[in-house]
Each structure stands twice: as C-alpha cells, then as structure tokens.
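Chemist: Fold the following, please.
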Amino acid sequence: MSSSALSILQQVFGYEAFRGHQADIVQAVIAGGDALVLMPTGGGKSLCYQIPAIARQGDGKGVTIVVSPLIALMHDQVGALHEAGVAAAFLNSSLSYEEAQDIERKLMRGELTLLYAAPERVTTPRFLSQLDRLQENGRLSLFAIDEAHCVSQWGHDFRPEYRELAVLHERYPKVPRIALTATADALTREDIVERLQLQEARQFVSSFDRPNIRYRIAEKKDPSAQLLRFIESEHEGDAGIVYCQSRKRVEETAQMLCSHGLDALPYHAGLDAEMRQRHQDRFLRDDGVVMVATIAFGMGIDKPDVRFVAHLDMPKNIEGYYQETGRAGRDGQPSQAWMLYGLQDVVNQRRMIDESPAGEEFKQVMRGKLDALLTLAESTDCRRVRLLAYFGEPSQPCGNCDNCLSPPNVWDGTEAARKLLSTVYRVQQMSGISFGAGHVMDILRGKKTDKVAQFRHEQVSTFGLGAEYSEQQLRGVMRQLIAIGALSVDAEAFNTLRLTEGSRAVLRGEQPVTLRESVAQSSGGRRKRERSGAPPAVAAGLTDAGQARFTALKAWRSEVAKSHNLPAYVIFHDATLAAIAALAPGSVEDLQGISGIGARKLEAYGEEVIRVLGTV
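Modeler: Prediction:
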C-alpha cells in the first residue's frame, strides 16, 4: 500500500486504517488497473475510488468522472467531499444553465478532483467531446461506475442507459475504470463484465455478510397490524424504511402509521418531484422518520442510522431483497430486516413474469430467482446461510435470525399438494370452468358454502379430504405449487387456478413439498423504548456525563448541517460524536486521531467542538 493512499485516508477522511479489500483495490486503481468491486452496503465502496482520484490527481493525472444514477446521491457525496476539503462537483438537472456552465469551466481548467454525472449525460456527444479535450491534455484520470449492477438485465435495477457506458472503454482505452456494486449474483457479475468490457479487470468480492442485521420473515395475516406492532414494540423513534409494492399501499400505510403517532412519509414515482425531494430530505436530515416507499426510493441512500427495513410485500428476487435490506445498519449497529409474504405475493410476482414481453430465457431466469426468494422465505434453517449461499459464499448458522433464535417445525405437505391439485382438476372437469384459491380450499376442507352448493361441488370426490389442514397450511402449499410452476393463476379469469405440465410430478408423488409450520410471531428484538431522548446504540455505553456531551454535540451538528444544507451524518457520524463525548477532549489537538476527523474537519470544526463541550 502506497504511503500516499494511507495518508489520504488518514489526513483527508480521518480513518486510521483500511478495511477488508479496500487497500488492495485502492492500490490497483492508483496503479492504473481496471477493477470490479462487489462490497456490501456500508463497506466503504466510495473510498475505493475517491482515494485513487485524489492520489492520481496529485500525480498530475487529472479528474475522475464518477457515473452515478441519482441526483440525491451526487449531492450528498459532493457535500461530504467538500466537508473533507476535496474539490468535487456534479452535473445534473438540479443546476441552472449558469451553474452548469461554471462547473464545466472548472472541469476544463483542471480545478476538479471528482465530477459526478448521470450515465445518460456522460454518453452525450457534448460530454464526450469535453472528455476528448481532457484526454488530449492528459487530464482524464479515472472512470468510476457506481451501482454497476444497473447495466445487467439479470439485475434487480436494470437501466438501459448503463449499457452505453461501454463507449468509455472503446473511446478512452488507456483510462482505468472501477465498477462498483453492493449486489450481484454470478449471472449478474458475468453480465457486468461483458457489458462494460471489464474482462481484464481484477475482481474484488468482499463478504456479503452483514452480521449486525437480524433477518426475520413471517407470513402475512394482518399486515398493517403486524407492521405497527413491530415498529411500536421494537423501533419506536427509530429511522426506518417500509417497502410496499404499489403506490396505493404506500399511501395507505404511511397514513396508517401517522394516525398512530409515528413520523411517516410516503415516497413513490406518482408524487411530484418536489414532494419526493422534500420527503427524502426530511428522511435524511431528521431523526426518527419512517419512509414508506416503493422501490423507487433507496438507491444511494447513505443514512447510517436506519434501524430497520420492512417489506410488506415480497420483492422480485434475492438481489433486490439484499440491496433493500442493506440500507439498514450502515453504521454497524444492530438493525433488522423484517419481511411479510403471502400467497398473493407469489401469484402477483409469477404473473408479472409470465405476462412480461421478455423472451422465454429471461422469464426462466426470473422464475428461478423468484423461487430462490420463496425458498428463503419458507426455509427452516439459518436465513443468513441461505442468503449468503445464493451469492456463492459459504457460512455457518448465525444465531441472529428468526430461524436460529426460534427454530420452526416443518411438515410434509406432499399429500396436501396432491389433494389440492386433484381438486383443481376435478372441479374444472365437473363444471367446465376454473375457480379461485378460496373456493378450492373450501371444497378440500369440506366447507358447505353457498358457492359449493350452487355448483354442487360437495359431489367432488375430494370434498372434505383435506379437513385436517388449516387454511393457512393450504395457502402455504399453494405458494409452493405456484412458485415451482405446478399450478398457475389466470389473471384474466379472476385469478382462477389451472394445472400445468409441472403438476404431473407432484400428482405422481415424484416431487415432495415440505413446508414450515406457521408460528406465532414474537417480538424477537429489544424492549420498547421511549420515543424521545433515547441515545443511539453507538452511544449507549457512555456515562451520564458522556451522554450529556453527546446530546450537546448532536444539537450543534444539526445546526451546522442545516446551515450547509446537508444531512447531519455528512458533518460527523454518530460514532465520531460518541468517541468525542467519551474522550472529553480539552483542546483541538486532543481531537486528532479520532476516527472520522480529517485535517479539513479538524480545522473547520475543532474549536467549535471544544466550545460546545465546554458548555456541558
């Protein structure tokens, strides 16, 4: 590791040592090599290109262009770099024409170390011509492509404009590139390499494990009540994200949480841009806000103290689930990933795949990804082992997921599955039409409803043969059958059930169906705490005097952040404030060496920090 890289880490960013693969990545990129970096959220990906950008500019190699998909992410990253004393800027639609012109002039004069821009801007003829001139003058140092999974059709957040970024290698083959993502299975990784022409790049794959996150998955019963109970009993006063599949569900859930006294905001693509920005700013800048959102929200959210991520609907695949849950606990403190799932989730996701205009190969891959997520949800062994295995990483039971803490019982649903499929077949034979899940279950359980009487389905030979199964058990069986393609749902015919080619193996008893028993949901977490005044986990070990110093520092940080129009954590992380509060320094010199305080921040805020401590 070059001394310059380590000194940049210490002097500019205020960290004593590199973590994990960071040192090797930084060294490889400074030396001019290409790199593909897979590192979990909170692992320090940004430093992997920011430090080489500073080091290479110091060697006279010019500006680093950072391809970033989100305006909010650009704004906060550039703000954080300014706080650290690094010359950075962004070009996006939030700037006026005059502001954009000023940034472009600084770029051409060599006054910037990093410039952030969206992929659709980077690939325009105008921007490429500017890069041409920089290249001619020897001032084009590095390309950093953030959220690189967006280039892959197999990924969970495919963006076609990312495909055009191959032009960077074709046009500037001698300029090194670093592509970074927090989430990519083997198929997505291969696609990134091919689409961005990174065949010669070194690949750095960090552990996908986030040991501070507790994974919990439960069946849907009354989702609104379940969510409210989860937040009120375990996370009242905490920042969190609640993901819903539809805009309507987002609005209803946010309103429900607000009606129970929680500070909740909706976020989805149907809201106007100004409201979305306002809500995102509040979430980033205020304490204890719960954002209820579709997946339109979240990429690039750097807020470190998100204590929980909840899913009221099942995501499309494990990559999406991992990426979204990874927004919890970026500060390394205990956090939770909590998900509900049900039969309708599987039906909806399967239908979206089957009815999409994509080719059959793509649909088959997506079905496999959905099946993997359902397997995770239905699993009875360690969630973390299953999750990491999906990304090709072996592990041991974690002792910190719901299955490890409260092992569920399992039952053999093979016979129930055969009876269900037989009932679907026989009622269609008898009536000439198909029926929905509820009616099929009523027949199998021997319930004499008006609809059963209307169609005389008490005469079906399987009537009452499944009386020993609860409705919940049969819904679990149906989820499995739909997921493995042994049962299909006809959306155009009122969500009626139909047999498929895959039904045969189950009917013959050739394919077993094993399920987890439904268990009563336990809190599985900490006791309810007071909404206000409770310290974050990072400061929980402080003495009473230390807590007072921490509270005073947080109040001061909040004012500084507002005056700079930045989230508070960009000024100092909670962990840095807690370290200051524990040390109780008496002079600016005493602040040196505290993690997160670089030279620029020491100069800018050192005296103010000492002044604040003197008032406690």
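Chemist: From now on I want contacts and neighbour counts done on CA atoms only, so please keep to that.
Modeler: OK.
Chemist: all helices in the stretch 251-400 of the chain, in order from the N-terminus.
Modeler: Taking DSSP state H, counting those that start in this stretch as the criterion, the stretch 251-400 of the chain contains helices spanning 273-285, 318-325, 343-354, 360-378, 383-390.
Chemist: which helix is the longest one in the protein?
Modeler: helix 544-564 (DSSP state H).
Chemist: Not counting its own residues, what contacts that one?
Modeler: 535, 539, 567-568, 570-572, 577-578, 580-582, 584, 609, 612-613, 616 (C-alpha atoms under 8 Å, 6 or more residues apart in numbering).
Chemist: another one to check against the first:
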Amino acid sequence: MHDLLDRPAQRLPIDVLRDVFGYDSFRGQQAEVIDHVIAGNDALVLMPTGGGKSLCYQVPALCRPGTAIVVSPLIALMKDQVDALSQLGVKAAFINSTLAPDAAREIEARAIDGDIDLLYVAPERFASDRFLNLLDRISISLFAIDEAHCVSQWGHDFRPEYRRLDLLPTRFAHVPRIALTATADTPTRKDIAENLHLTDAQCFLTGFDRPNITYRIETKGNAKQRLLSFLNREHVEDAGIVYCLSRRKTEDIAQWLTDNGRPALPYHAGLTQDVRQRHQDRFLREDGMIICATVAFGMGIDKPNVRFVAHLNLPKSMEAYYQETGRAGRDGLPANAWMNYDLSDIVSIRSMVAGSEAPEAQKRIESRKLDALVGLAETTKCRRQVILSYFGEDRHEPCGNCDTCLEPVETWDATEASRKALSAVYRTGQRFGPAHVIEVLIGRKTEKIRQNGHDNISVYAIGKDIAQPQWRSVFRQLLAMGYLQVDVEGHGGVYLTEESRPVLRGEKVVEMRKDPGESKRATTRRLRDFDTEFENEEDRDLWERLRTMRRELATGQNVPPYVIFSDRTLWEMVRFKPRTLEDMMSINGVGVKKLDQYGLAFLDVMDGRR
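Modeler: Okay, the predicted model is just below:
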C-alpha cells in the first residue's frame, strides 16, 4: 500500500483526496479552487472555519512539483497541521522558534533537496533576509497565506509583519499564491487583495454559514452558575473552550469548574510558555477537557470535536466572535456557541479600545466593530441572519437553530422608560456610569447620590416602578441602539447622542427585547448527540471501544487522538460496521496510509477481538 503514497510528477486532485486524505468527494468550491491553483493561478479564498480551507492548498501542494510554503500565524497551528499530515504520509515540516538550530538546518537542507511537500513558517521569520535567501534555493510549488485577514488594518487580528508578503509577486513572480481566511467582511477582503497584490486574483467566496452551530446569547446574572448549568445539561463529557476577558478570570473559572467536577485548565499570555504548552497539549489529547482562556488561545487549533465554545464576556468584534465560536464543531457534528454578557462588558471594551496605543483611525474601526457585535447580542431577529448579513451574505429565512428562532424574543414598549433613562443621564450631568444613574432613577439613598445632590433633582425616584435588573437591560439596549455613548476618555460615564433627541421629544417609539427572567427563562434544546443516534447499547459499547483504541494509539505516538481518526470517522465505523480493509477504505477519513497503519487494529475492535 505504501506504493500508492509515492509521489508521481502529476497526480489528479481526486486521487490525492481519496488516497491521502480518505474522502470520496470535494465539498463546495474546493475542487474549483484546487484546479485553479494547480493551473498556476492566484486565489483569494473565504471559507468558514471547518469548511476545508486547508485542503485548498494541501491538495495542490501534492499535485504540483516542488515545496509549498505555508505562512501561518501561530506555532500551535504549524505543529498541529504537520502532525496530522505526517499521519497521512505527507512530507511536512515547520521552521519556527521552537526548533533547535541543528533541527532547523536539517529541515532547510531537506527543503533544498526537494524532500518536503509542505513547509510551514511564521510571518516574522518569512520576512527575514535569511529565510528569503533560503527560498531562492528551493523549488517552490505555491505560497499559501493562512489567516490572511491579519494583513488588513480592518481585520480583527492585524499583524504588521504580514505586510512583508507584498514582495511575493515581484520576487517570486511565477509562483501561484493562495490567501485564505474565514473571517473577512467586505472592507477586509478589499484590503487583503490590495495589500497582497491579489486584486486580479479570482475570489472564491463560499459562504460563512456554520449550520451545525447553535447560537445562544444571554445576559448576566450569576454567570458562573449559568455556565455550569449549561455544561451539565448539554455537554456532560464534552471538550470545549470558555473565553474570558481577563487573565485572572480564566484562572478563577477554571478552578471553579474543577471544584464542581468539570476538568478545566486556564490559558493566557501571563502563564509561562511551558505551562501554556502543557495545558494546550492536555486539551488536545484528553477527552472532556475544558480550557478557560483569553483570546491568546485558539487560532489554528484543529481539534475537530470541540462541542461547545462559551463566552463569559463580550468579544471585541463580530469577526472575533465568529472566529472563536467557529472552533466548535469543526467535524460538522452539532455544537453550541453560548455567550453570557453584561452592560459592563461594553464599557470595559470601549475603555480598552480608547486606552490602546493604536492610531485614531484604527480605534474608530474597532469601535464600529464592537457596535456590530452589540447589535447581534441585542437583536430580536435570527442571530444567524445578523451574522451572515455582517459578512455580506443574505439569508432570507430564519435558521431555526439559534435561541431567537427556538424561543422567539418577547418585546415591550420601552419608550417611556427610555425617556426617563435619557433624562436621568442628562440631569445628572452626562458624566456618570449607568449604575449610578439607575440608583438615581429607583430612588436609592447612597452617599454618592447625596454628595452630588442627585436626590434633589426632578428625575430622582421617577423609575422606582421598574426593577434594577430591567433598568440595566434598558441602558444596555440604549447603548446598543446608539442613543447613549460611553465616555471612554473619562471614567466610563454615559452621555446622550444626537440620535436620542427624537426619543426625548416623544417623536420616536422605542421597542426593546425582554430579557429572560423578566418574562420566562428561555428553554434550551438539547444538542443531538451520539447517545440519541445509537440504535442500541451494542453500538454504544462499540463506540467506546473504538475511542479506547484511538486513545491507546495516540498515546503511543504522543499525538492528539483526533490525529489518528476524527469522531466523525469513528461514528461512520459504528454506523456502517466495515468487516474488511476494502470496506474500511470507504469510511470518510481513512486514506491509504491510515488504512495501512491502523486498519487491522480497528477491524479487530469491530470484530470484538479487542
């Protein structure tokens, strides 16, 4: 069987897909993109996370002569990809700061000799003169620029070093280039094309929808307990990611989950490199592990069976939310994106943006991106429609797989409450935060109110008919609607915008969503999981034995279990019950190398011999 893996001068893409990767057919526009690049053309590819972007350059790399150079932003991504490709019999390697000098020189020599199919490198190293000189000595099949949104100032992960990639069309004029990203709105796409000189390249826009992900957004109120309830209700043994805004909170939540019977580890930039690597490795290798992380974690993590991504704070942009939630369900099986946020998140993020050292133009971009995400959080419409619309994609029908579809949002006429809130902001001087203004509205007798004389103004206690939690909802939605703005240069106070005038004058009706708890707490739909799909206990037992075999093989090779076979591949084994190596070859994810390496072991499990 190893003969099938010998690389001839020219291989058909479909043969590579079947023999190496173990799939019968391409998805979406994959085949069109691959043929385009194999023919020597440039491409800009926008494809959702889990949509198969990697195959769009990996297959051409195995069809064109030479070595493919893959520019990738994170070391974790490189190692993950190289481990997975090596399991498939592909000659892949990376050069980054984790390698000893001797190991790096050995890989460079192999690349010069043409003994590497795909070579991964970080943009910082790519831009060095030494690496560029090395490239002059390599026969290059193509350049792949992953996470291409990093080149754009409009992107949410702007990396200045990506700008050096603009030298490719002049220094390597005859080498095709493919830039790929999952998160780019229209301005970002335009910026990518201009900065990478891909304005004449064909753009393949395959859509942003992730139909297997259920989106759900809640407002706070004992967020920890709600998180635990969500996990115990829908993800009893599942691996997942919990994103937090601060380093301290990641550690607090990880410890709290562990104390409550859910294995969890923190991950943030303040931990040592060794600790971060150890925690990431455990997350990749252990079933049911939860990682509690800042945004320092996740880009390029290829773990396909992440069944949920939870946010305990509002992310900074729609792109960040889409990319982070996209780490759930990469295998196409059902997954959850759950978020719990509060008014204070908006204030905190706006303050962070204002206090950054970014140019003013960049701050305005980030502020607009946050506005779009707050709009998603507060919408009464289908959340998937809002997400897709942001990325320039129209969906005419509600998705039926988000909380606002599963539990339609109740609304109420908040015109009078909004006028009271806006008046209170104005009468207190437009320099206090929502918490203080709410205490004025409900007639609290605090020292701060007394010192500022706010117990003697006309708006004092005019809102005591509305409970404090509902007032927080009113202020949160007034910020989302643009009637209030946060004074980020002060101390988080709020002030009126020009748009608030028609509301104050009684010329505009304001309708707001009712938060769960004001009416009824939204019910949740349990994810369709493997338990509900198994036809009998024998299938359930077979599933567990297949997972045990996978885990043993992975431990012996020091790789994550999903690198051996994905959950989807094991699930197909349970469903179709292959009895021969030929049968096994029909299972998705079983290519020639993996059949040769693992086929008999898994057939023994199928036959009950293991």
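Chemist: What separation do you get for Q333 of structure 1 and D412 of structure 1?
Modeler: To D412 of structure 1, Q333 of structure 1 is 39 Å away according to C-alpha to C-alpha, to the nearest Å.
Chemist: Please convert the helices of the stretch 251-400 of structure 1 to CSV, extending it with mean neighbour count and distance to P266 of structure 1.
Modeler: Listed next are the helices of the stretch 251-400 of structure 1 as CSV, based on neighbours: other C-alpha atoms under 10 Å; distance: least, C-alpha to C-alpha, whole Å:
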stretch, mean neighbour count, distance to P266 of structure 1
helix 273-285, 17, 8
helix 318-325, 22, 16
helix 343-354, 18, 21
helix 360-378, 18, 26
helix 383-390, 20, 29
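Chemist: picking up where we left off before, against structure 2, where does the longest helix of structure 1 fall?
Modeler: Counting by TM-score structural alignment, helix 544-564 of structure 1 pairs with residues 537-557 of structure 2.
Chemist: which parts of the matching stretch are buried?
Modeler: The neighbour-count check on stretch 537-557 of structure 2 (16 or more other C-alpha atoms under 10 Å) flags 539, 542-543, 545-547, 549-551, 553-554 as buried.
Chemist: and the residue most central in space within structure 2, what does it touch?
Modeler: Closest to where the C-alpha atoms of structure 2 average out (C-alpha atoms, centre = their mean) is E324, at 2.2 Å. E324 of structure 2 makes contact with 298-299, 309, according to C-alpha under 8 Å, 6+ apart.
Chemist: ok, it to S152 of structure 2 distance?
Modeler: Relative to S152 of structure 2, E324 of structure 2 is positioned 19 Å away (C-alpha to C-alpha).
Chemist: just T532 of structure 2 next, same as before
Modeler: Separation of T532 of structure 2 from S152 of structure 2 (C-alpha to C-alpha): 44 Å.
Chemist: ok, the two, which is more surrounded?
Modeler: S152 (25 against 9; other C-alpha atoms under 10 Å).
Chemist: Correct me if wrong: the more buried one contacts A193.
Modeler: No: using C-alpha atoms under 8 Å, S152 of structure 2 makes no contact with A193, being 9.3 Å away.
Chemist: List the buried residues for stretch 214-234 of structure 2?
Modeler: For stretch 214-234 of structure 2, the neighbour count (16+ other C-alpha under 10 Å) marks 214-220, 223, 227-228, 230-231, 234 as buried.
Chemist: Mean deviation, the match of helix 544-564 of structure 1 versus structure 1?
Modeler: Here the mean offset of stretch 537-557 of structure 2 against structure 1 after fitting is 2.0 Å, by mean C-alpha distance after the TM-score superposition for structure 1.
Chemist: Please, where are all the helices along the stretch 401-550 of structure 1?
Modeler: Using DSSP H, counting those that start in this stretch, the helices of the stretch 401-550 of structure 1 run over residues 402-405, 414-431, 437-445, 450-454, 471-483, 503-507, 544-564.
Chemist: Thanks again, I'm all set now.
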